[in-house]
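Trainee: quick check, what structure comes out for this input:
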Amino acid sequence: MGIFKIEGGIRLKGEITPQGAKNEALQILCAVLLTPEKVTINNIPDIIDINKLITLLGNLGVKIQKNGSGSYTFQADDVNIQYLETEAFKQEGGSLRGSIMIVGPLLARFGRGYIPKPGGDKIGRRRLDTHFEGFINLGAKFRYNREDHFYGVEAPDGLTGANMLLDEASVTGTANIVMAAVLAKGKTTVYNAACEPYLQQLCKMLNSMGANITGVGSNLLTIEGVENLGGCEHRILPDMIEIGSWIGLAAMTRSEITIKDVSWDNLGVIPNTFRKLGITLERRGDDIYIPAHEDGYEVKTDIDGSILTIADAPWPGFTPDLLSIVLVVATQARGDVLIHQKMFESRLFFVDKLIDMGAKIMLCDPHRAVVMGHDFKSQLKATTMSSPDIRAGISLLIAALSAKGTSTIQNIEQIDRGYERIDERLRAIGANIIRA
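Mentor: Coordinates of the predicted model:
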């Protein structure tokens, strides 16, 4: 396993450009299975999880052509559906959470889709019921092999549109259902649909392929089924989670950083949430400029003077993927913050590593932590730690970059799953980080 060695306490300076959005790419790549025509996708991030999915598509028989950095053309005109029943697929599909989203397109186009229990971050229970209940509503028959945790849905006579109310606003569940419904007979309505920008991007791409989806951006989607879809060209948005990570990095290291081409209109409440922590960030065209916070940053209390609470919620609420970043940033704020992670019960357990570094954090329960900021009067101390998941990993990396001394982060493959060439890009703005 690789490690990062980080010399902390160094001020950074310069420009950094966010990669393409991981969570959008996972959806968009699965959608290429819906048509036999060529689909070109640009701004694909070069990260482990995405490369695994591209390899999986290739093993399914999708023709893949690399056009240049971050640009690929896919053509699913000779899909080997039998590959889904091989042992190789069970191992490959089970190593990646995003593999679940191949089921909807395969079911819609070929009448069947199978998937082993998908992998991904160990951040708590991540149910799949929303996906399969949606497929059942569209007329698919569901089966589950408990012995080897293998899921299957079949609709040999095709899918039929239906009205459904999702039990949760699952992003991947909504994406899977939409991709199945675009080729179903008749009209489908999906209420309590996720409406994240990445889901909107998927719907826009599908419409450009010939689908008929209305209500994009709302929690009520209407899909008129069509007989087939054609090819298209699509560009993936910048990754909002990485943008939030760079904001947190700039604040914690008191560095002057410009984040380029962030697609401000798709950031939602992210900028204002960091402003609540006292962080100054300016909009300059489509860039974010963060000045060096020489005097630190002061947490804003609620109107009635009570402690600031930052909690996750479905879009347009604050994304749970950035709560780990906010928690780390709060360790050096002037003031106290209550972090409430509602969606995943294991995501806050990495705080013991921050406590070892000298952070003042009280873990109330699996979902809540109170952070008492140091106001830079006490610097975090370097230590050796292991990255438990993607977002906790980047949070620990930010903590290490601000800490006094040399830290070691193990299991950095978790960080590489979500962040492209992160050590090279950080060195370009002055960080002392070595991959070993």
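Trainee: only C-alpha atoms for contact and neighbour calcs from this point on.
Mentor: Will do.
Trainee: can you pull the contacts of K141?
Mentor: Residues in contact with K141 (C-alpha atoms under 8 Å, 6 or more residues apart in numbering) are 153-155.
Trainee: distance check, it against R109.
Mentor: 15 Å (C-alpha to C-alpha, to the nearest Å).
Trainee: now do R125
Mentor: Computed as C-alpha to C-alpha, the R125 to R109 distance reads 30 Å.
Trainee: nearest spatial neighbour of the residue of the chain most remote from its centre, skipping sequence neighbours?
Mentor: Counting by C-alpha atoms, centre = their mean, the extreme residue of the chain relative to its mean C-alpha position is D157, 34.6 Å from that point. What sits nearest to D157 in space, not counting adjacent residues and going by C-alpha to C-alpha, 6 or more residues apart in numbering, is G111, at 7.2 Å.
Trainee: neighbours of the closest residue to I16 other than its chain neighbours, just the number please.
Mentor: Of all residues not flanking I16 in the chain, I259 sits nearest, at 5.1 Å (C-alpha to C-alpha, 6+ apart). A total of 23 residues lie near I259 under the criterion other C-alpha atoms under 10 Å.
Trainee: one more to put side by side:
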Amino acid sequence: MADLIIHGGKPLSGTITPSGNKNSVLPILCATLLTDARVTLRNVPLITDVEKLVAFFTEQGSAVTWDRAAGTMTLDHSTFDARRLNGELPAGMRSAVLLFAPLLQRMKKFALPANAKGCSLGIRELDPHLEILEKLGAKVATHRDDLTLTLKGRFQGARHWPDYMSVTATENFVMAAVLAEGQSVLLNAASEPHVQDMCAVLAAMGAKIAGLGTSQLTVTGVAKLKGGTFTINSDHHEIVTFLALGAITGGEIRVKNSLPHHFDLITRSFAKLGVKIEHDGDTAIVRKRQKLVVEEPFTSNLLPKIEAAPWPYFPVDLLPCMIALGVRSEGAVMFWNKVYEGGFTWMSELAKFGAHVVVSDPHRITVFGAKPLRPSTVEAPYIIRAAVALYMVAASIPGKSVVKNADTIKRAHPNFVENLRSLGADVEWK
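Mentor: Now for the predicted structure:
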């Protein structure tokens, strides 16, 4: 495990080009299993989960060429050999569940240990995925600790309305439905930018998907998908992270390829903490020396709040960056995580810096900002953006701080320290 050593109190300024979206590239990589045609991906981020998927593909006989420096990858699954699969999917990678539908399409049957373990954000269940696969014609059987999935012929078109909007379950539904017989409809579908990205790539490969970006997807199955060359979009999480870093340290940061069409609500959420985000074409800008003051609502007897929930709400994964800004802002603000019951377990680490945070329940906290802060040594949870938020607070405080076990950041930010140094940060891995 690696620690971040931070000498804070320095404004971070400069220009950043964000990496490709981790949450887009992983389902897109899994979706390439749906064709034997060659697929080339550009702007592929160099992150551990991509490494794990590539290793898995090559172990099954697929041909993968990856120019890591250029961020270009070519995949050819025509040599995929189902007999090599030993029942083990990539370890330590929650998104391995995205392999379920593509592997069933290709293999028709596979077995693996039944494992619905949780993670730092709370329990992640397999049931929504299994319900979708069954609804579309697969057979699911469990025996002791084994889970066996079977598909005779093709998936069959069906209508499904799940309990809640799940990103990965939506992606599994689409990957099963694109080659199914007939039409499939998913209501209460997730519509996050990365879901839209995967659907757009599949559509370019010949899939027929209607309702892109909405909560109802209609997929008309086709017999075959083609290959092609596709570019992974920028990671909106990383864009927000660097804008927030500029704001909390008083610097001026420009982020290229910033996807402004996704930013209306995000920009308004920044404004609630006194931060103005500007857009010049596809470049997002946070100007230097912004005065962090919580915006008072017109209904003055209500506490200002930022609510995070499935898209098109404010993205729940970005809430920690806003919490870090809240710690530095004058005034009080409530943060409401409507998804994860374990999203605020790291508040005790913020308190080590001197932050004043009241935890109301597993989903709501109130931050009383602009309290005196001090450098500290804190422990990062296994939550990417929470580790980033702890770095943000440390970077705003003069003196030496340490964020221990922060290498979970590498799961989403392949060049985190290098980018920070380019902005003038004094930070290193140790």
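Trainee: tell me the counterpart of the residue nearest to D157 of the first structure in the second structure.
Mentor: In the second structure, G111 of the first structure lines up with K108, judged by TM-score structural alignment.
Trainee: ok, its match - contacts?
Mentor: Counting by C-alpha under 8 Å, 6+ apart, K108 of the second structure has contacts 149-153.
Trainee: again, but for P105 of the first structure
Mentor: Neighbouring residues of P105 of the first structure by C-alpha under 8 Å, 6+ apart: 30-31, 33-34, 176, 179-180.
Trainee: closest one of those to E85 of the first structure?
Mentor: L33 (17.3 Å; C-alpha to C-alpha).
Trainee: once aligned to the second structure, how far is stretch 390-398 of the first structure on average?
Mentor: Mean deviation of stretch 390-398 of the first structure relative to the second structure after superposition (mean C-alpha distance after the TM-score superposition for the first structure): 1.0 Å.
Trainee: going along the chain, name the helices of the stretch 251-400 of the second structure.
Mentor: For the stretch 251-400 of the second structure, the helices defined by DSSP state H, counting those that start in this stretch occupy 264-271, 319-328, 347-352, 384-395.
Trainee: could you dump these to a markdown table with distance to V39 of the second structure?
Mentor: Listed next are these as a markdown table, based on distance: least, C-alpha to C-alpha, whole Å:
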| stretch | distance to V39 of the second structure |
| --- | --- |
| helix 264-271 | 33 |
| helix 319-328 | 35 |
| helix 347-352 | 43 |
| helix 384-395 | 29 |
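Trainee: got a markdown table for those, with mean neighbour count and distance to A370 of the second structure too?
Mentor: Below are the helices of the stretch 251-400 of the second structure laid out as a markdown table (neighbours: other C-alpha atoms under 10 Å; distance: least, C-alpha to C-alpha, whole Å):
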| stretch | mean neighbour count | distance to A370 of the second structure |
| --- | --- | --- |
| helix 264-271 | 17 | 16 |
| helix 319-328 | 26 | 5 |
| helix 347-352 | 18 | 13 |
| helix 384-395 | 26 | 12 |
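Trainee: circling back to that earlier point, in contact with the aligned partner of the residue nearest to I16 of the first structure in the second structure, which residues?
Mentor: Using TM-score structural alignment as the criterion, I259 of the first structure maps onto V255 of the second structure. By C-alpha under 8 Å, 6+ apart, the residues touching V255 of the second structure are 15-18, 239, 242-243, 283-285.
Trainee: show me these that map onto helices.
Mentor: 239, 242-243 (DSSP state H).
Trainee: circling back: widest-spaced pair of the contacts of V255 of the second structure?
Mentor: Farthest pair in the contacts of V255 of the second structure (C-alpha to C-alpha) is P18 and I285. Separation: 13.3 Å.
Trainee: for the two, indicate the residue with more neighbours.
Mentor: Using other C-alpha under 10 Å, the more surrounded residue of P18 of the second structure and I285 is P18, with 25 against 21.
Trainee: that one contacts T241, doesn't it?
Mentor: No: in this structure, P18 of the second structure is not within contact of T241 by C-alpha atoms under 8 Å, at 10.0 Å.
Trainee: let me know the distance separating the residue mapped onto the residue farthest from the centre of the first structure from the second structure from G14 of the second structure.
Mentor: Under the alignment defined by TM-score structural alignment, D157 of the first structure corresponds to G153 in the second structure. Distance of G153 of the second structure to G14 of the second structure, given as C-alpha to C-alpha: 55 Å.
Trainee: try F263 of the second structure
Mentor: Distance of F263 of the second structure to G14 of the second structure, given as C-alpha to C-alpha: 21 Å.
Trainee: same thing with V316 of the second structure?
Mentor: 27 Å.
Trainee: what do you get for T58 of the second structure?
Mentor: For T58 of the second structure, the distance to G14 of the second structure (C-alpha to C-alpha) stands at 39 Å.
Trainee: which one's more surrounded, the two?
Mentor: In this view T58 of the second structure and G14 are compared by other C-alpha under 10 Å, and T58 has more residues nearby, 18 against 15.
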